[in-house]
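Colleague: Sharing a sequence plus its predicted fold:
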Amino acid sequence: METLGAEATRRRIADNRLDGSDAVAFAFVDAARHVAYDWHAHTGHQLLYAVRGVVHLETSERRFLLPPQRAAWIPAGLSHRTAIDDVESCSVFFRADLPECPEGVGLRILAASPLMREMIGFATRWPPGTPSDPLAESYFRTLALLCRDWTEAEMPFHLPVARSPALARAMDYAQFHLAKADIAGAADAAALSVRTLRRRFADEVGMSWKDYLHHSRLLGAMARLGDPAISIAEVAEDVGFASLSAFSKAFAQIAGESPGRYRRRLCQAARIGPDRQQNLPVESLSG
């Protein structure tokens, strides 16, 4: 993966003309692959839709996983960094002062309804630098109003970020040892007693170590399910679930669908490029 520093990230944003537009909004189809962008913030609001592949997003407070066929709302001015692997994505950037846009909303992962997907696809006829026209302005203002409704329901595809080095080490231990991680190993990584780790996790992170590990395992499974060479049972074992039934139940609780249906959507997205998606009927997009 290519890792861009701060200056290279700023140049890439400038080259793609993503900031400073006077237009109400525009759409951008990202052709980049296997890139990690450094910390940056956009002058406009971003509605990011992952057609295929998994996007990793991070703010100062949370780490987010954006699965395929889902979207992220990233408000103007929010410092974040992004890592994309083999990802196809499309974004709509709204001018920050557009009154129809959501207000007071942080970065959120959203369920991408068929309407959202169709509207983002149609919006690609107005790429960066396209002169504004009455149809575009009306269209994007309507889309911004719909974003107000969509951002009211957030999908729980995120994890907290540690404020202290000790808890950061415990979190890293969990991420790299999902199958076998336990509280004793996390305490050793953090150089803390088990009792102290439990207390500090609750105080600093706002969730228990057990809940953090459980959520980490499910997000790790979401990323692994994109590889059709690994069976669902193997994914469950790789992230630390004792049985396939327990994994399927926990996965459905967070993702709103079974691991099998989630994988089928990923496989369908992998077969359909973004150019074709714009012209497909809603039924094909929704799986």
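Modeller: Here it is on my side, so go on. Numbering: from 1, shown residues only.
Colleague: all contacts plus neighbour counts: C-alpha atoms, from now on.
Modeller: Fine.
Colleague: List the contacts of the residue nearest to the spatial centre of the chain.
Modeller: For the chain, the residue nearest the mean C-alpha position is residue 66 (2.2 Å; C-alpha atoms, centre = their mean). Listed by C-alpha atoms under 8 Å, 6 or more residues apart in numbering, the contact set of residue 66 reads 50, 54, 55, 56, 57, 72, 109, 157.
Colleague: From residue 141, how far out is it?
Modeller: 25 Å (C-alpha to C-alpha, to the nearest Å).
Colleague: show me where the stretch 1-150 of the chain has helices.
Modeller: 6-15, 114-123, 134-150 (DSSP state H, counting those that start in this stretch).
Colleague: looking at the chain, which residue lies furthest from center?
Modeller: residue 193 (33.6 Å).
Colleague: which non-adjacent residue is nearest that one?
Modeller: The shortest distance from residue 193 to any non-neighbouring residue, by C-alpha to C-alpha, 6 or more residues apart in numbering, is to residue 187 (5.7 Å).
Colleague: Test my guess that that neighbour contacts residue 172.
Modeller: No: in this structure residue 187 lies outside contact range of residue 172 using C-alpha atoms under 8 Å: 11.8 Å.
Colleague: which of the two has more neighbours?
Modeller: Taking other C-alpha atoms under 10 Å, residue 187 and residue 172 do not tie; residue 187 has more neighbours (21 against 13).
Colleague: my read is that one is in a strand, agree?
Modeller: No: using DSSP: H, G, I helix; E, B strand; the rest coil, the assignment for residue 187 is helix, not a strand.
Colleague: and it, how far is that from residue 127?
Modeller: Residue 187 is 50 Å from residue 127, by C-alpha to C-alpha.
Colleague: Looking at the helices of the stretch 1-150 of the chain, which is nearest to residue 101?
Modeller: The closest of these to residue 101 is helix 134-150. By C-alpha to C-alpha, the value is 4.8 Å.
Colleague: contacting residues around the closest one?
Modeller: Here helix 134-150 has contacts from 24, 25, 94, 98, 100, 101, 102, 103, 110, 111, 119, 126, using C-alpha under 8 Å, 6+ apart.
Colleague: Take this one as well and set it beside the first:
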Amino acid sequence: MSTITSRSTNPVDYQNLPQPIVVMAKSFSDGFSIPPHQHERVQLLYAINGVMRLRTKRDAWVVPPDGAAYIPAGISHSVSMHGAVDMRTLYIDPLAIRTRPQKLSVMTVPGLLKELILALGEEPVAYGPDSRGSLIAKLIEQEIDRAQALSLHVPLPRDIRLQKVCAELLADPSDRRTLDGWSAVCGASARTLARLFERDLGMSFIQWRQRVRFQSALESLSQGVPVSVVAKLHGYRSPSAFTAAFGKAMGQAPSKVVAQTES
């Protein structure tokens, strides 16, 4: 096993350490993208500032303020930054997180877990088994197990006809075209497209488009764009309609996202 004493910014240096949980600190500029990759360890991707978007072959995820991505070992994923991102990544021995489901998810980061992540980042990388760092790591393990999952993923289609529709909506979430309008784009009838959304993605076209809009809206809100502007940019005719729909789907009002960004 390798041992490092300084805090490297190379993920490779954290994969084979004897410590069950270690922290890597790294900062990224707005728009920076990390191409598809995977790790030997479980990864908990948390940003003190900024918003991250993850992509796998089958899903897209947004990681909001006070959220983190739980990424099982061996899962290929890419990451893009929205706003300047001050990242803290936990690399976790899979045996240290025995009760958490082995699937990618976005989870809440309560205040205690945030402080524990920051505290472990101040400890030596090669902390001993009876050290303060070891105690913090054990608390982190318990807090990860208690964290709540957030429904912030957008499934991606296998069907090539749906891929055309979904790619354009991901590029422009405010697009108001109905399934009848999209049928001309992909060469399938509106009825066929509706059936493909349910079969391939497990939800209706309207539900899928709403998730895409809320992911994009979350990024805009976290960058300080006013709610009234975000509502218009994402296809809502009024801020009140957007606020109600956003709160129902995301579990928090847009104003809370803004407050988290400003804190």
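Modeller: Arrived safely, thanks for sending. The structure presented is a predicted model; accordingly, all values stated were derived computationally and were not measured.
Colleague: Would you pull the TM-score for this pair?
Modeller: Superposed pair, TM-score by TM-score structural alignment, normalised by the length of the second structure: 0.88. Supporting alignment: 251 aligned residues with a C-alpha RMSD of 2.0 Å.
Colleague: still on that earlier bit, can you name the residues that contact the residue nearest to residue 193 of the first structure?
Modeller: Counting by C-alpha under 8 Å, 6+ apart, residue 187 of the first structure has contacts 170, 193, 194, 197.
Colleague: One more: residue 245 of the second structure?
Modeller: Residue 245 of the second structure neighbours (C-alpha under 8 Å, 6+ apart): none.
Colleague: How far off centre is stretch 129-145 of the second structure?
Modeller: 24 Å (C-alpha atoms, centre = their mean, to the nearest Å).
Colleague: Stretch 18-25 of the first structure corresponds to what range in the second structure?
Modeller: The alignment of stretch 18-25 of the first structure onto the second structure (TM-score structural alignment) covers residues 14-21.
Colleague: Which residues does that stretch contact?
Modeller: With C-alpha under 8 Å, 6+ apart as the criterion, stretch 14-21 of the second structure contacts 1-3, 22, 24, 39-41, 90-93, 96, 126-129, 137.
Colleague: Only the buried subset of these, as a PyMOL command please.
Modeller: Applying 16 or more other C-alpha atoms under 10 Å to the contacts of stretch 14-21 of the second structure, the buried members can be selected in PyMOL as follows:
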select buried, resi 22+24+39+40+41+90+91+92+93+96+126+127+137
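Colleague: Which of the contacts of stretch 14-21 of the second structure fall within strands?
Modeller: Residues of the contacts of stretch 14-21 of the second structure located in strands (DSSP state E): 22, 24, 90, 91, 92.
Colleague: corresponding residue for residue 142 of the first structure in the second structure?
Modeller: Using TM-score structural alignment, residue 142 of the first structure lines up with residue 139 in the second structure.
Colleague: Residue 164 of the first structure: which of the contacts of helix 134-150 of the first structure is nearest?
Modeller: residue 110 (29.3 Å).
Colleague: show me the contacts for the counterpart of residue 84 of the first structure in the second structure.
Modeller: When the second structure is aligned by TM-score structural alignment, residue 84 of the first structure is paired with residue 81. Counting by C-alpha under 8 Å, 6+ apart, residue 81 of the second structure makes contact with 28, 29, 30, 31, 32, 33, 50, 51, 52, 53.
Colleague: still on that earlier bit, which residue in the second structure lines up with the residue nearest to residue 193 of the first structure?
Modeller: Alignment note (TM-score structural alignment): residue 187 of the first structure maps to residue 183 of the second structure.
Colleague: Kindly report the same for residue 35 of the first structure.
Modeller: Under the alignment by TM-score structural alignment, residue 35 of the first structure pairs with residue 32 in the second structure.
Colleague: Could you give the number of residues near that match?
Modeller: 15.
Colleague: Leaving aside the residues adjacent along the chain, what's closest to it?
Modeller: residue 81 (5.4 Å).
Colleague: Just give me the neighbour total for residue 103 of the second structure.
Modeller: So residue 103 of the second structure, with other C-alpha under 10 Å, has 10 neighbours.
Colleague: Tell me the buried residues within the contacts of residue 66 of the first structure.
Modeller: 50, 54, 55, 56, 57, 72, 109, 157.
Colleague: Tell me who's in contact with the counterpart of the third one in the second structure.
Modeller: When the two structures are superposed using TM-score structural alignment, residue 55 of the first structure falls opposite residue 52 in the second structure. By C-alpha under 8 Å, 6+ apart, the contact set of residue 52 of the second structure is 62, 63, 64, 79, 80, 81, 82, 85.
Colleague: 6 Å instead, please
Modeller: Counting by C-alpha atoms under 6 Å, 6 or more residues apart in numbering, residue 52 of the second structure touches 62, 63, 80, 81, 82.
Colleague: And for residue 181 of the first structure?
Modeller: residue 174.
Colleague: any idea how far it lies from residue 218 of the first structure?
Modeller: Remark: distance between residue 181 of the first structure and residue 218 of the first structure (C-alpha to C-alpha) = 14 Å.
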